[in-house]
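> build the 3D model from these lines:
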Amino acid sequence: MPSFHDLALVAAQFPALYLVTLTLLGLLVGSFLNVVIHRLPIMMERSWQQEYRDYFDESSSDEEQSTAAPERFNLMVPRSACPHCGHAITALENIPILSWLMLRGRCRGCQARISARYPLVELCTGLATLAIAWHFPLGWPLLGALLLTWTLIALTFIDLDKMLLPDQLTLPLLWLGLLLNISGHFVSLQDAVLGAMFGYLVLWSLYWSFKLLTGKEGMGYGDFKLLAALGAWLGWQALPLILILSSLVGAIVGITLLLLRRHQQGNPIPFGPYLAMAGWIALLWGNDITTWYLQSLL
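This is a model prediction of the structure:
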């Protein structure tokens, strides 16, 4: 089996092929992320409903509960199909971006519109993968950065859809960041642990301060866990930059939506996408941004 060193030599000799290959991989991963974004919230909801029935539903007998076996539904089963007519998606209809373009954004079975967000997720994942491949040399940091990037994309769109940042994604992301930083691939383990602690505590403190002052909840617990995960990957030093960037982008987007009258004042706006975008920017250019800012003060 070839080592990272052997693959790095091939990548150095054929850089264009290397970048194209990883970009294509990103497009394929983006297609899978569409499945995760759609199905994971449904899986969670079904799991919560099943837990509720198991603990509180006393109206049905044990025999009725045992015979009502739920239909299998996970990230692999059932096969992807059109939600309008049930047309099973074939392999040729599942090529990232190209299939949507060839089908002109419509189902082959019933001609119902297919959301443009599916190719958008694939394109974002492909371009983000290209940026990571360009920035990181082949090795564990590259693999880690790719996993972080792909997870942040899934979290972004799930939060936009459901105002939810699933523990199934944020907590493994946190532990993976600590695991990779045992060997200091991004920051020292001490900085990673402090980053996870402070990342959670900063937003936890803001949450409770806002709630005590206003009686309202300003954000969800998933935001605490996501910032903790970013702190575990990038260290406590990256937290101020992530908070400033996410707050700035969130404020700009919120004001823009209000001006365009696409959002009513008082309605919640998900904060997770802005944390994810800020964390990804800090992953690639955090040190450069911080250095530029400090030099501008001198």
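> use CA for all of it now, contacts and neighbours both
Fine.
> longest single helix anywhere in this structure?
Longest helix in the chain, counting residues (DSSP state H): helix 15-56.
> tell me the helices and strands packed up against it.
Packed against helix 15-56 by the contact rule (3 or more CA pairs under 8 Å, 6 or more residues apart in numbering; DSSP states H and E) you find helix 117-135, helix 140-162.
> chain center to it, what's the gap?
Offset of helix 15-56 from its chain centre (CA atoms, centre = their mean, to the nearest Å): 9 Å.
> give me the next element, helix or strand, following that helix.
Later in the chain than helix 15-56, the nearest helix or strand by DSSP states H and E is helix 62-67.
> got the buried residues for that following helix?
Across helix 62-67, burial judged by 16 or more other CA atoms under 10 Å covers no residue at all.
> next structured bit after it?
In N-to-C order, the element after helix 62-67 by DSSP H and E is helix 98-102.
> in that next one, what counts as buried?
99-100.
> contacts for it next, please.
For helix 98-102, contacts defined as CA atoms under 8 Å, 6 or more residues apart in numbering pick out 92-93, 106, 114, 119.
> PyMOL command for the buried members of those?
In PyMOL, this line selects whichever of those come out buried by 16+ other CA under 10 Å:
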select buried, resi 93+106+114+119
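> can I get the contacts of helix 98-102 in a markdown table with distance to Lys162?
Below are the contacts of helix 98-102 laid out as a markdown table (distance: CA to CA, whole Å):
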| residue | distance to Lys162 |
| --- | --- |
| Leu92 | 30 |
| Glu93 | 27 |
| Arg106 | 25 |
| Ile114 | 20 |
| Pro119 | 20 |
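> which single one of the contacts of helix 98-102 is nearest to Ser246?
Distance to Ser246, by CA to CA, is smallest for Pro119 among the contacts of helix 98-102, at 25.1 Å.
> for the closest one, give its distance to Cys82.
16 Å (CA to CA, to the nearest Å).
> looking at the helices and strands packed on helix 15-56, which is closest to Asp223?
Evaluated over the helices and strands packed on helix 15-56, closeness to Asp223 peaks at helix 140-162, with 10.0 Å, by CA to CA.
> and the angle for the closest one with helix 15-56?
Computed with axes from the mean of the first three to the mean of the last three CA atoms, to 10 degrees, the direction of helix 140-162 lies at 50 degrees from that of helix 15-56.
> for the comparison step, fold the sequence that follows:
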Amino acid sequence: MSMSANEWLACMLLTGLVAGSVLNCVIWRLPVMMRRADSNTKEDGFPERFNLFLPRSCCPCCLQTIPFYHNIPLLSWLLLRGRCHHCRVSISLRYPLIELTTALCTGWIAWCWPPGWYALCLASGSWLLIALLAIDLEQMLLPDVLTLPLLWLGLLANLHGAIAPLADAVVGAVTGYLFLWIFYWSFLLLSGKEGLGYGDFKLLAALGAWCGWQRLPILLTAASLAGIGLFLLLRLTGRLREDGAFPFGPCLAIAGWWQMVTPLAMW
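Okay, the predicted model is just below:
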């Protein structure tokens, strides 16, 4: 039986809320797992068996297990008034924001695209971008374990040219990576400083796989303008690092997401 537009939208909004809760887990745990792998040590206060699945959901401060009725997306944070039930430490506003953002982004996809393969790919790609955005904002890190699946998913989504012909998607991935790679080395040779991270190359390659090479100039222009705005905001609020470095991944993610999910007919 076919799904009505309202049913499709409601289903995607609910799925987005649940996905946002899962993303909060990924955003917190993945950087910890990566630090452990790099340093080969587990002396960080977390349990020895620590991954995306174990231990069960717990408070990052007191590490007490969170019961399922305190882990309902958005609702639990509101009922608990933003504090851990056990230690009463404030729960970061990031948790409800990620859940709400994921739900709204998933709902927008349902509004723009009918039920089908591409809409599901878009939802999955959007969730990866939200995780990348949040991790880069907090850690200035774009993990390969997220950027590479985003790239392959983009190529798979365009297998039948949903948003760009497959050939354009492949060229977009190569062009996106090479463009920032050339910029990185040119800036390094001229200034002696690193202007970007390698994760940015891979993220733009992934977005090129989704959007095709033709949309990359618009994407980069929008991301650059967003980057200037973020730089000024961080500087005005005193949150800019002493070396002037700031995460460019969120700017790429936002500009790229809009290119990915918005049908050409709406431009």
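> can I get the helices and strands packed on helix 15-56 of the first structure in CSV with distance to Val77 of the first structure?
Listed next are these as CSV, based on distance: least, CA to CA, whole Å:
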stretch, distance to Val77 of the first structure
helix 117-135, 19
helix 140-162, 19
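> tell me which of those helices lies nearest to Pro78 of the first structure.
When those are compared by CA to CA, helix 117-135 sits nearest Pro78 of the first structure, at 18.4 Å.
> residues in the second structure matched by the closest one, start to end?
Mapping helix 117-135 of the first structure onto the second structure (TM-score structural alignment) gives residues 94-112.
> buried residues in the matching stretch?
Here stretch 94-112 of the second structure shows 95-96, 98-110 as buried, counting by 16+ other CA under 10 Å.
> can you pick out the most distant pair from the residues you listed?
Across those (CA to CA), the longest gap, 22.9 Å, separates Tyr95 and Ala110.
> just to revisit the earlier point, what is the nearest of the buried residues of stretch 94-112 of the second structure to Ser21 of the second structure?
For those, the residue nearest Ser21 of the second structure by CA to CA is Glu99; the value is 5.8 Å.
> sec struct for Lys193 of the second structure, please.
When classified by DSSP: H, G, I helix; E, B strand; the rest coil, Lys193 of the second structure comes out as coil.
> that one: neighbour count?
A count of nearby residues for Lys193 of the second structure, using other CA atoms under 10 Å, gives 12.
> quick check: the nearest residue to it once chain neighbours are set aside vs Gly249 of the second structure, distance?
Closest residue in space to Lys193 of the second structure, ignoring its immediate chain neighbours: Phe187 at 6.9 Å, by CA to CA, 6 or more residues apart in numbering. The gap separating Phe187 of the second structure from Gly249 of the second structure is 18 Å, by CA to CA.
> go on, Gly227 of the second structure?
Gly227 of the second structure is 9 Å from Gly249 of the second structure, where distance means CA to CA.
> those two: which is more packed in?
For the pair Gly227 of the second structure and Gly249, the greater number of neighbours falls to Gly249 (27 against 19), based on other CA under 10 Å.
> what's the more buried one aligned with over in the first structure?
In the first structure, Gly249 of the second structure lands on Gly272 (TM-score structural alignment).
> repeat for Ser21 of the second structure
Matched by TM-score structural alignment, Ser21 of the second structure corresponds to Ser31 in the first structure.
> surely that match meets Glu122?
Yes - using CA atoms under 8 Å, Ser31 of the first structure is in contact with Glu122, at 5.7 Å.
> what do the two both touch?
Common contacts of Ser31 of the first structure and Glu122, defined by CA under 8 Å, 6+ apart, comprise Pro96.
> how many neighbours does whatever residue of the second structure lines up with Thr256 of the first structure have?
Alignment note (TM-score structural alignment): Thr256 of the first structure maps to Leu233 of the second structure. The burial count assigned to Leu233 of the second structure is 13, neighbours taken as other CA under 10 Å.
> repeat that for the one 4 residues further on.
The criterion is other CA under 10 Å. On that basis, Thr237 of the second structure has 8 neighbouring residues.
> do Arg79 of the first structure as well
A count of neighbours around Arg79 of the first structure, defined by other CA under 10 Å, yields 11.
> residue contacts, it?
88-89.
> state the distance from the aligned residue in the second structure for it to Ser21 of the second structure.
The pairwise alignment with the second structure assigns Arg79 of the first structure to Arg56, based on TM-score structural alignment. Distance, Arg56 of the second structure to Ser21 of the second structure, using CA to CA: 13 Å.
> same question for Ala223 of the second structure.
In terms of CA to CA, Ala223 of the second structure sits 27 Å off from Ser21 of the second structure.
> residue in the second structure paired with Ile89 of the first structure?
By TM-score structural alignment, Ile89 of the first structure lines up with Ile66 in the second structure.
> same question but for Gly195 of the first structure, I mixed them up
Using TM-score structural alignment, Gly195 of the first structure pairs with Gly172 in the second structure.
> does that match touch Leu203 like I think?
No - assessed by CA under 8 Å, Gly172 of the second structure is found out of contact with Leu203, at 11.7 Å.
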